[in-house]
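> based on what follows, work out the 3D shape:
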Amino acid sequence: MNNPPVPLDPVIHAQSRLRIMATLAAVPRGDALVFPRLRQLLGMTAGNLSTHLSKLEAAGYVEQSKTFSGRTPATYVSLTDDGRAAFNEYTRALHELLNDE
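Model (predicted):
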């Protein structure tokens, strides 16, 4: 008997946003990645990454903090607690979907 399909969070499900979430989920809670390092890890353009981060931020899944290192601006990106919970739920639902026979 098949169970109803497991809903996957559409905010996370887009390939680029899923890659962002997976990368940030590997960062320990309380830590953040600087924007250029995240961009480098993902191989994304700054504009594309910014667009996807904005959608994740609007959902409450990531937060961006802007600061200065001397005169140079720096943007740090991290998962929120809600984002970490949403990613854990997404991966749980995906495993359930893949194991459903």
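> from now on I want contacts and neighbour counts done on CA atoms only, so please keep to that.
Fine.
> packing partners of the one helix or strand residue 64 maps to?
Taking DSSP states H and E as the definition, residue 64 sits inside strand 62-69. On a contact count with 3 or more Cα pairs under 8 Å, 6 or more residues apart in numbering; DSSP states H and E, strand 62-69 meets helix 46-58, strand 72-79.
> quick one: buried residues of it?
62, 63, 64 (16 or more other Cα atoms under 10 Å).
> follow-up on the earlier one: hey, which of the helices and strands packed on strand 62-69 is tucked in deepest?
strand 72-79 (a mean of 18; mean count of other Cα atoms under 10 Å).
> which helices and strands does it pack with?
Secondary-structure packing of strand 72-79 (3+ Cα pairs under 8 Å, 6+ apart): helix 15-25, strand 33-34, helix 35-42, strand 62-69.
> between these, which one is nearest to residue 91?
helix 15-25 (9.7 Å; Cα to Cα).
> please generate a structure for the following sequence too, so the two can be compared:
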Amino acid sequence: AMKRLGSHAGVQHRACVALHNLAITGESDARIVDSGGVEALVAAMQRHGSHAGVQEGACGGLSSLAITGEHDARIGDSGGVEAVVAAMQRHGSHAGVQHLACVALHN
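Next up is the predicted model:
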């Protein structure tokens, strides 16, 4: 759905939040990564840079996927670090984006 409806910010927002929630447990993170979840999160961030909800949800998703350190290379190679930093710069006054972006970078 994220690829097919890439231009729809509302769908991207909800999908990013869903991936964040699925990845929190650590049980689904390998499936998410193997299915292109990292790239989908980064693509949503790049396409909807001005949408704080997409940025917050995607930062949350990336932070959850980065917890174990197992997927750090994939996140870095996909432009995840740059996307998170861009979100922080663009949404400097949005507490949710700032918080989850910091968590993503920390993890």
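> need the TM-score from the superposition.
With the length set by TM-score structural alignment, normalised by the length of the first structure, the two chains reach a TM-score of 0.30; 60 aligned residues with a Cα RMSD of 5.2 Å.
> circling back to that earlier point, and the angle from the strand holding residue 64 of the first structure to helix 35-42?
Relative orientation of strand 62-69 of the first structure versus helix 35-42 (axes from the mean of the first three to the mean of the last three Cα atoms, to 10 degrees): 130 degrees.
> on that earlier part again, ok, which of the helices and strands packed on strand 72-79 of the first structure comes nearest residue 86 of the first structure?
Nearest to residue 86 of the first structure, of these and by Cα to Cα, is helix 15-25 at 9.5 Å.
> just how off-centre is the closest one within its chain?
4 Å (Cα atoms, centre = their mean, to the nearest Å).
> tell me, how many residues neighbour residue 84 of the first structure?
19 (other Cα atoms under 10 Å).
> right, and residue 41 of the second structure touches residue 56 too?
No - assessed by Cα atoms under 8 Å, residue 41 of the second structure is found out of contact with residue 56, at 10.7 Å.
> surely residue 11 of the first structure meets residue 57?
No - counting by Cα under 8 Å, residue 11 of the first structure does not reach residue 57; the two are 10.3 Å apart.
> what's the longest helix in the first structure?
helix 81-99 (DSSP state H).
> okay, the angle between the strand holding residue 64 of the first structure and helix 15-25?
70 degrees.
> spatially, what comes nearest to residue 38 of the second structure if we skip its sequence neighbours?
residue 75 (6.2 Å; Cα to Cα, 6 or more residues apart in numbering).
> list the buried residues in the longest helix of the first structure.
83, 84, 86, 87, 90, 93, 94, 97.
> and the helices and strands packed on strand 72-79 of the first structure as TSV, adding distance to residue 78 of the first structure?
Shown next, in TSV, are those (distance: least, Cα to Cα, whole Å):
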stretch	distance to residue 78 of the first structure
helix 15-25	6
strand 33-34	6
helix 35-42	10
strand 62-69	6
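> the residue at minimal distance from the centre of the second structure sits in which helix or strand?
The C-alpha lying nearest the average C-alpha coordinate of the second structure belongs to residue 58 (Cα atoms, centre = their mean; 2.4 Å). For residue 58 of the second structure, the enclosing helix or strand under DSSP H and E is helix 52-66.
> and that helix, what does it pack against?
Packed next to helix 52-66 of the second structure, using 3+ Cα pairs under 8 Å, 6+ apart, are helix 9-24, helix 37-47, helix 72-77, helix 80-90, helix 95-106.
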